[in-house]
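[1] pasted the sequence and its predicted model underneath.
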Amino acid sequence: MSSETRNTANAPRPTASEPAPGSRPTATRRQVLAGSGAAAAIAFTGAFSELFAGTAAARGHGGYGPLVPDPDGLLDLPKGFRYRVLSREGDPLRSGEGEVPSNHDGMAAFAGRHGRVHLVRNHENRVTAKIGVPTVEGLTYDPAAKGGCTSLELDGRNKVLGERVAIAGTAVNCAGGPTPWRTWLTCEETEDRAGTNGYAKDHGFVFEVDGADPRRTGAVPLTAMGRFQHEAVAVDPGSGIVYETEDAFDRPFGLFYRFLPARPLGGTGSLRAGGALEAMRVPDLPDLSSVQETGARFDRVEWVPVPDPLAAGTPIRLQDFGPKGITHAQKLEGCYWGGSSVYFVSSFARSDEGSAADHYGQVWRYEPQKRRLTLVVIFGPDTDIQLPGESPDNICLAADGGLMVCEDGGGAQHVLGVTRRGEVYAMARGRQNIGTPEEPEWGEFAGVTFSPDGSTMYVNCYTPGTTFAVTGPWC
């Protein structure tokens, strides 16, 4: 498909924690019900102001108005907004290296020279993927793997100037996160070893990708950051510490980690110098899903060294963390840095799958200086799976100071906006039906991110793999 524009209406290691009581709820539960502009009812609870610490003032109203049906059947947006299709799976890469791969997932945008933007995009491909990332000499880790990243170069008007392979031969590249030195950390959401599924090498690593010059970073696994089912990462810009989420598919569920690099900051190569991997332990809290009250605060977070970061014999989440154990959570996904805190998302928890309790999505805030963990948002209760309001996934801070969340649940799929006041609105709705007219299905959104100047929201539809640039009256 063409890209024609279409109208639609070096820091010290943290000190040890000080003695404190285990946990205590400190905030009053607050429920917010907001219309999305699409006749939807959403229920969220939490202290939303905490989500926007250190950002510009968020929008003072509940969104940009109702979504306007797209006559081309791709993406519904509010009036005044427009989208451009930048790339679709199966189209030829402009580099001539092959086809645009399938399964568009996590993504980030970086400033380039002369007002250009480098958009780095994950492809969450397994060995069964329809279109794998083409192997390229010098950029391929394991030729048997079909995942990786592609990089788009855009001009100031979002015209695609180039599109190429940025890393290949990785597996199940789900999310990741940007670094302060303008590279992308792409994460493998798998623990498959060499010999499994035909792989020639072990997988489950983080790789660093320079979207402007991929050969500068190559295809080198950052092994000290651990081998597990990675989801997303966020870098503390002051200390260089990297926080990592694990989306393990079975019990015991994933952990929340921090990586203390030996060379905390300084650009490409700093993470390759190694470091220490630790997992979060909240005393007397083996499962985060058991916390059901927003504002619940834990003032004594501990960090425990991971016995075997490479998981040579046992997956990390199954390793021996001592008699006190370790803290797990189901579906740890999105992760971002805001103000002086790191935020991470648990998309959902289901007791019938092994969690301690049920929820429709949580957002947690960890304050490194205070060693404090707080549950700041709970998604739900789910009123209708055809409407937004469940299973948050990728998450980012918006140019207007609000929050954008990719929904990954049942029924219609949306990009949701959240204001500082807790108002929730639908920013976009996917219209590409991958089911049947009788039983429609829509591909999830992923990789929401903003251009460095805040003028464009970029977002992926996972399947069919489609990358959109959305412009309009962002304010």
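    Perfect, thanks for sending it. Numbers count the residues shown, from 1 in each chain.

[2] hey, let's count contacts and neighbours off CA atoms from now on
    Noted.

[3] check which element follows whatever helix or strand residue 208 lives in along the chain.
    For residue 208, the enclosing helix or strand under DSSP states H and E is strand 206-209. Scanning forward in sequence from strand 206-209 by DSSP H and E, the next helix or strand is strand 230-235.

[4] take a look at this one as well, against the first:
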Amino acid sequence: MKRRNFLRGAAIGTSAAAFGGTLMRGAAYAAPAQPGPGPYGALGSADASGLQLPSGFSGRVIARSGQPVAGTSYRWHSAPDGGACFADGSGWIYVSNSEINPGGGVSAVTFNSSGAITGAHRVLSGTRQNCAGGKTPWNTWLSCEEVSRGYVYETDPWGVEAATRRDAMGRFTHEAAAADPARRVIYLTEDEPDGCFYRFVPTSWGDLSVGSLQVLKAGTATSGSFTWATVPDPDGSPTVTRDQVSGAKRFNGGEGCHYADDTVWFTAKGDNRVWRLNLTSDSYELAYDDSLVTGGGAPLTGVDNVTGSSSGDLFVAEDGGNMEICVITPDDVVAPFLRVTGQPGSEITGPAFSPGGDRLYFSSQRGTTGSSSDGITYEVTGPFRG
């Protein structure tokens, strides 16, 4: 994009179900995905908020930059970006980064069991260009700075515990993070034209203060095997982290990242690719590449943030393109799921499902004016397949 150890009511799990509730079931995946009829059907006409949705789905605006969140006095941040949902009793919390510099940080909206907004609060302040991030199995939010030698901050979505800077996770142009409880590592993307893909191996799972930063090594082909190598100096000075290990594989503008079921997916905006790592075979391949689409135009361009549902579907947000969130199904069909109209100067950010899987949250970072002070955060409700 650019363009606690706070243990709170959750055990530190060892299965994919512990991370975001998005266990990918029985996905065969024979990449790369091609256009076809989506599982939810065609998009309807734009509603009052400019959303085009499939039949059976409805949307609403839950927050606008600079304005109080409905029913609260808390003013929503500018340039809403990466986000995630956390269970909160019978309700949930949606956290959202702010991609401004200086300022940045994270805000949150709380909901009750019926989806009504019950509050909003600040989670992190005083950081720089907080872009994407990732949820941990112990219910913290990793907020990543997309600046040269940026940091990862571990935050408390409830805003009770102070955020902690996690220096051991490396200083580089951070984008997204995804937790792998099976291997007890955190995957990290890097938003540079010659960026790398990393994993952080904490000394003790659940404690991100100490550990080893590793970089993926592989050939130049679009599929093959990979290994991991330790980055000697995670601080990235004087030599940046991506240039410290010979043979580190390059990815053109790393963006979103999602883990489930022994697989990690991540996007690269520079060449509109979605990559997939098979972690049981230590192999990689393309899940999607717009230049390999056959039989017409590519439905997905400007790949960015990504999340997954319990059905095995990936939901990929566009930075530009047609301002769509597209779905890539386990049988390798890619199709638009929703479109935001009347906002050509913006990008879609922060897709995340509620714990029940029936609500999808996301933002238009710069809204109708193309200004970071005009961000809009949405909720879409409907019959998502489980």
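    Ah, there it is. Note that the coordinates shown come from a computational prediction; the quantities given were computed from them, not determined experimentally.

[5] report the TM-score for the pair.
    Scored by TM-score structural alignment, normalised by the length of the second structure, the superposition of the two chains gives a TM-score of 0.84; 352 aligned residues with a C-alpha RMSD of 2.6 Å.

[6] what stretch of the second structure does the strand holding residue 208 of the first structure fall on?
    Matched against the second structure by TM-score structural alignment, strand 206-209 of the first structure falls on residues 152-155.

[7] with the first structure superposed, average distance for the matching stretch?
    Here the mean offset of stretch 152-155 of the second structure against the first structure after fitting is 0.9 Å, by mean C-alpha distance after the TM-score superposition for the first structure.

[8] so residue 473 of the first structure touches residue 81, yeah?
    Yes. Counting by C-alpha atoms under 8 Å, residue 81 is a contact partner of residue 473 of the first structure at 6.9 Å.

[9] what about those two, which has more around it?
    Between residue 473 of the first structure and residue 81, residue 81 has the larger neighbour count (other C-alpha atoms under 10 Å), namely 21 against 12.

[10] and the strand holding residue 208 of the first structure, what does it pack against?
    Judged by 3 or more C-alpha pairs under 8 Å, 6 or more residues apart in numbering; DSSP states H and E, strand 206-209 of the first structure is in contact with strand 184-188.

[11] report how many residues lie close to whichever residue in the second structure pairs up with residue 313 of the first structure.
    Under the alignment (TM-score structural alignment), residue 313 of the first structure pairs with residue 238 in the second structure. Neighbours of residue 238 of the second structure under the rule other C-alpha under 10 Å: 7.

[12] could you do residue 284 of the second structure as well?
    For residue 284 of the second structure, the neighbour count with other C-alpha under 10 Å is 21.

[13] is it true that residue 331 of the second structure touches residue 29?
    Yes. Using C-alpha under 8 Å, residue 331 of the second structure is in contact with residue 29, at 5.9 Å.

[14] strands along the stretch 1-150 of the first structure, start to end?
    Ranges of strands within the stretch 1-150 of the first structure are 5-7, 23-25, 31-35, 41-46, 67-68, 75-78, 82-88, 104-111, 117-123, 147-154, based on DSSP state E, counting those that start in this stretch.

[15] now those strands in CSV, with distance to residue 285 of the first structure and mean neighbour count?
    Shown next, in CSV, are those (distance: least, C-alpha to C-alpha, whole Å; neighbours: other C-alpha atoms under 10 Å):
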stretch, distance to residue 285 of the first structure, mean neighbour count
strand 5-7, 50, 15
strand 23-25, 9, 15
strand 31-35, 25, 16
strand 41-46, 20, 22
strand 67-68, 42, 21
strand 75-78, 42, 25
strand 82-88, 44, 22
strand 104-111, 30, 27
strand 117-123, 34, 28
strand 147-154, 36, 27
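
[16] those: which one's closest to residue 449 of the first structure?
    Closest to residue 449 of the first structure of these, according to C-alpha to C-alpha: strand 104-111, at 5.7 Å.

[17] corresponding residues in the second structure for that closest one?
    So strand 104-111 of the first structure sits over residues 80-87 in the second structure, by TM-score structural alignment.

[18] which residues are contacting that stretch?
    Residues outside stretch 80-87 of the second structure that contact it (C-alpha atoms under 8 Å, 6 or more residues apart in numbering): 20, 65, 92-99, 130-135, 139, 141, 157, 305, 349-355, 362-365, 375-377.

[19] with stretch 319-333 of the first structure instead?
    Residues outside stretch 319-333 of the first structure that contact it (C-alpha under 8 Å, 6+ apart) are 231-232, 245-249, 252-256, 279-283, 285-289, 304, 306-308, 344-349, 355, 393-394.

[20] hmm, which of the residues you listed are the buried ones?
    Burial by neighbour count, 16 or more other C-alpha atoms under 10 Å: within the contacts of stretch 319-333 of the first structure this picks out 231-232, 245-248, 252-256, 279-283, 285-289, 304, 306, 308, 344-349, 355, 393-394.

[21] and the longest strand belonging to the first structure, which stretch of the second structure?
    Ranked by number of residues, the top strand in the first structure under DSSP state E is strand 160-170. Aligned by TM-score structural alignment, strand 160-170 of the first structure corresponds to residues 117-127 of the second structure.

[22] and residue 340 of the first structure, what pairs with it in the second structure?
    Matched to the second structure by TM-score structural alignment, residue 340 of the first structure sits across from residue 262.

[23] mind checking how far that match is from residue 310 of the second structure?
    Residue 262 of the second structure sits 14 Å away from residue 310 of the second structure, going by C-alpha to C-alpha, to the nearest Å.

[24] same thing with residue 237 of the second structure?
    From residue 237 of the second structure over to residue 310 of the second structure (counting by C-alpha to C-alpha), the distance is 41 Å.

[25] which of those two has more neighbours?
    Set side by side, residue 237 of the second structure and residue 310 show more neighbours around residue 310, with 20 against 11, by other C-alpha under 10 Å.

[26] just the element for that one, please.
    Going by DSSP H and E, residue 310 of the second structure is not in any helix or strand.

[27] where do the strands sit along the stretch 351-475 of the first structure?
    Using DSSP E, counting those that start in this stretch, strands in the stretch 351-475 of the first structure cover 362-367, 372-379, 392-397, 403-407, 414-418, 424-430, 445-450, 456-461, 466-471.

[28] next one: the stretch 201-350 of the first structure
    206-209, 230-235, 242-246, 256-261, 275-281, 296-298, 302-305, 332-338, 341-346.

[29] rewinding a little: okay if I get the strands of the stretch 351-475 of the first structure as a markdown table plus distance to residue 216 of the first structure?
    Below are these laid out as a markdown table (distance: least, C-alpha to C-alpha, whole Å):
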| stretch | distance to residue 216 of the first structure |
| --- | --- |
| strand 362-367 | 33 |
| strand 372-379 | 37 |
| strand 392-397 | 27 |
| strand 403-407 | 31 |
| strand 414-418 | 34 |
| strand 424-430 | 36 |
| strand 445-450 | 23 |
| strand 456-461 | 25 |
| strand 466-471 | 25 |
